[in-house]
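Q: Okay, sequence plus prediction incoming.
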Amino acid sequence: MKNIDTSTLKVTKPIQLKNIPTLIDVATSEKKKEKELQKTREKLSKLQDKMYAHNKYGVLICLQGMDTAGKDSLIREVFKEFNARGVVVHSFKTPNSTELEHDYLWRHYLALPEKGKFSVFNRTHYENVLVTRVHPNYILNENIPSINSVEDITPAFWETRFESINAFEKHITSNGIIVLKFYLHLSKEEQRQRLLRRLETEKHNWKFSPGDLKERELWNTYQECYEDVLNNTSKDYAPWFVVPADNKETARYIVAKIMLDELNKYDFHYPELQDDIKSNIKIYHDQLNSEA
């Protein structure tokens, strides 16, 4: 299998999505990709166990992408070997009435991982500078004092939101949360094919909504907004990775490999026994054996 340098997928300078491929050739079969993913999952599982015992860090995985980009199946496949008690998946929908009574980041604070655990955001706090930017009338539901009409939502408003999100991520990373953000980069043609499969395959019919087609008409606007997000909020402490997503199996492997490469940079280790326990291990061992 062709080696992938995951560092080349990290956003470290201004990018244009039209210049980034949505498909990457890893020169191998689907079966071999699954084997590589399996090996990577097992390594991540062992690392998860060590991180849980270490109890100093939590991990926040953020997944964004256009409809049909493969977020749900990616979560299912990448986290398959994890201890289920150590992973919580949050799928953020339209804010409910309670959430709208707070600032737009409030519900995301509540979903942050405990130390030793992973939180996966399936759609994230970035919806607040993506969907709301494409549909600015949604902002009016937040009852912000200075915003009384769509005309009040100026470019400066979005710049302030980028700054707030960067500050939010800076704060949580300084307190032990590792943030890794993935944009699943899908082509418009591949989305068309996946929407057609939803219509043509009975067991996937339930996933289709006419609203998907309305949002698809805004494809170029979404791409522009995603570019702004990636260019304004990819930081050393909370980087974005642009993952070619036209092939789901390849995208899953790439995300798993990036997670492993990035998390291996941390010195997770099992805590040592206290000296008084360590010096008496033989006594405890003999005591248990004597019960047999």
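A: Ah, there it is.
Q: alpha carbons only for contacts and neighbour counts from here, please
A: Noted.
Q: any idea how far the lengthiest helix in the chain is from the chain center?
A: Counting residues, the longest helix in the chain under DSSP state H turns out to be helix 30-54. Offset of helix 30-54 from its chain centre (Cα atoms, centre = their mean, to the nearest Å): 17 Å.
Q: Work out for me the element R192 sits within.
A: helix 188-200 (DSSP states H and E).
Q: Mind checking what helix or strand follows that helix in sequence?
A: helix 210-216.
Q: follow-up on the earlier one: flag every buried residue along the helix holding R192.
A: Neighbour-count burial for helix 188-200, counted by 16 or more other Cα atoms under 10 Å, picks out 190-191, 194-195, 198.
Q: ok, residues contacting it?
A: 67-69, 204-208, 219, 246 (Cα atoms under 8 Å, 6 or more residues apart in numbering).
Q: what do you get if the cut-off is 10 Å, keeping everything else the same?
A: With Cα atoms under 10 Å, 6 or more residues apart in numbering as the test, helix 188-200 has contacts from 22, 66-70, 204-209, 212-213, 216, 219-220, 245-247.
Q: Use this one as the comparison:
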Amino acid sequence: MEIKKFRVKPGEAVSLKDYDTGYEGKDLNKESAVELLEASRKQLAEVQDKLYAQNRYSVLIILQAMDAAGKDSAVKHIMSGFNPLGVSVYSFKAPTRPELDHHYLWRHMLALPARGEIAIHNRSHYENVLVTRVHPEYILSENLPGIDSVDKIKKSFWEDRFRQINDFERTLSETGTIILKFFLHLSKKEQKKRFLERIDDPTKNWKFEMGDIRERGHWSDYQRCYEEALAATSQKNAPWFIIPADDKWYARLSIASVIADQFDDLSIHYPTVTETQKADLQKARQQLTSED
């Protein structure tokens, strides 16, 4: 799979119209993708075992998308091969009052992975330059100094947030956190289809909220905000990948392939055993084999 076509280059302007929302090739189909995804899961499980044993890196995987793009199912299908003891999944909803009494990155910091572990953020700190930008009145709930009306939220406010996010992620990267950010690029037509499925299928009714329809009314605004956020915050060590999401099987395989490809670039391996440790292992083996 050609991974480079998904990656947003640092400093590159982003127009989502230039990115496919579905699979346009002929070499793959749903059945073959299932087999490839299973192979990728096994590969990721092996890397996770080395990651945990080495205890040097941590991994932060971020999933952002419009509603119904398949974030939950991506977590379910791709990450199922991981050992649950080393993986944490966080789904961020609207901030609570105690969370609003801290800076906007605080609750996301609490959910960062420890060394040797993987954290998946289903929605993330990027909600603070997406939802709040489409609905700037939400910023007022943060009770920020000098911001007591929407009129005072200027363009420079969002530019500062992009800088703060880049600084935050740069610090994480420089101290051993591998950051992979995925935008699941869904078409408006496919979102409509999935919303109707949620309405018509009793087993999916619980997934649907009227708020989803209200947010769909802001589709163009969200697309613009995503374009600016992706362009402003795709960094060398914290890249964004724009994943076609109309075909769930292709989206899952694409995400798994990107993760595996990024791991290949790192020196993740089992810890090297010293000569003293090797000698101790042989002593232990002799003691064990000499037992009755």
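A: Structure's in. What do you need? Here the structure is a predicted model, which is why all the values come from computation and not from measurement.
Q: where does the TM-score land?
A: Once the chains are laid over each other, their TM-score by TM-score structural alignment, normalised by the length of the first structure reads 0.97; 289 aligned residues with a Cα RMSD of 0.9 Å.
Q: element containing the residue nearest the centre of the second structure?
A: By Cα atoms, centre = their mean, the second structure has its centre lying nearest to I62, at 1.6 Å. Using DSSP H and E, I62 of the second structure falls within strand 58-65.
Q: if we can go back for a sec, which helices and strands sit right next to the longest helix of the first structure?
A: Secondary-structure packing of helix 30-54 of the first structure (3 or more Cα pairs under 10 Å, 6 or more residues apart in numbering; DSSP states H and E): strand 58-65, helix 71-78, strand 118-122, helix 248-263.
Q: Now distance to E30 of the first structure too, for those, in CSV please.
A: Output for these, formatted as CSV (distance: least, Cα to Cα, whole Å):
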stretch, distance to E30 of the first structure
strand 58-65, 23
helix 71-78, 14
strand 118-122, 25
helix 248-263, 7
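Q: List the superposition-based mean deviation of the longest helix of the first structure with respect to the second structure.
A: In the superposition against the second structure, helix 30-54 of the first structure averages 0.6 Å from its aligned positions (mean Cα distance after the TM-score superposition for the first structure).
Q: Looking at the alignment, what corresponds to T6 of the first structure in the second structure?
A: The pairwise alignment with the second structure assigns T6 of the first structure to I3, based on TM-score structural alignment.
Q: what number of residues lie near the closest residue to that match other than its chain neighbours?
A: The shortest distance from I3 of the second structure to any non-neighbouring residue, by Cα to Cα, 6 or more residues apart in numbering, is to V258 (6.2 Å). V258 of the second structure is flanked by 21 other residues according to other Cα atoms under 10 Å.
Q: The strand holding I62 of the second structure versus helix 248-264: what angle between them?
A: Angle, strand 58-65 of the second structure to helix 248-264, by axes from the mean of the first three to the mean of the last three Cα atoms, to 10 degrees: 150 degrees.
Q: ok and strand 58-65 of the second structure relative to helix 71-78, angle-wise?
A: Going by the same axes, to 10 degrees, strand 58-65 of the second structure makes 140 degrees with helix 71-78.
Q: so strand 58-65 of the second structure aligns onto which residues of the first structure?
A: Using TM-score structural alignment, strand 58-65 of the second structure pairs with 58-65 in the first structure.
Q: so how far does the matching stretch sit from its counterpart in the second structure?
A: Looks like 0.3 Å for stretch 58-65 of the first structure (mean Cα distance after the TM-score superposition for the first structure).
Q: Tell me the buried residues in that stretch?
A: For stretch 58-65 of the first structure, using 16+ other Cα under 10 Å, the buried residues are 58-65.
Q: Make TSV from those and add distance to Q48 of the first structure to it.
A: Putting those into TSV (distance: Cα to Cα, whole Å) gives the following:
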residue	distance to Q48 of the first structure
G58	10
V59	10
L60	13
I61	13
C62	17
L63	19
Q64	23
G65	26
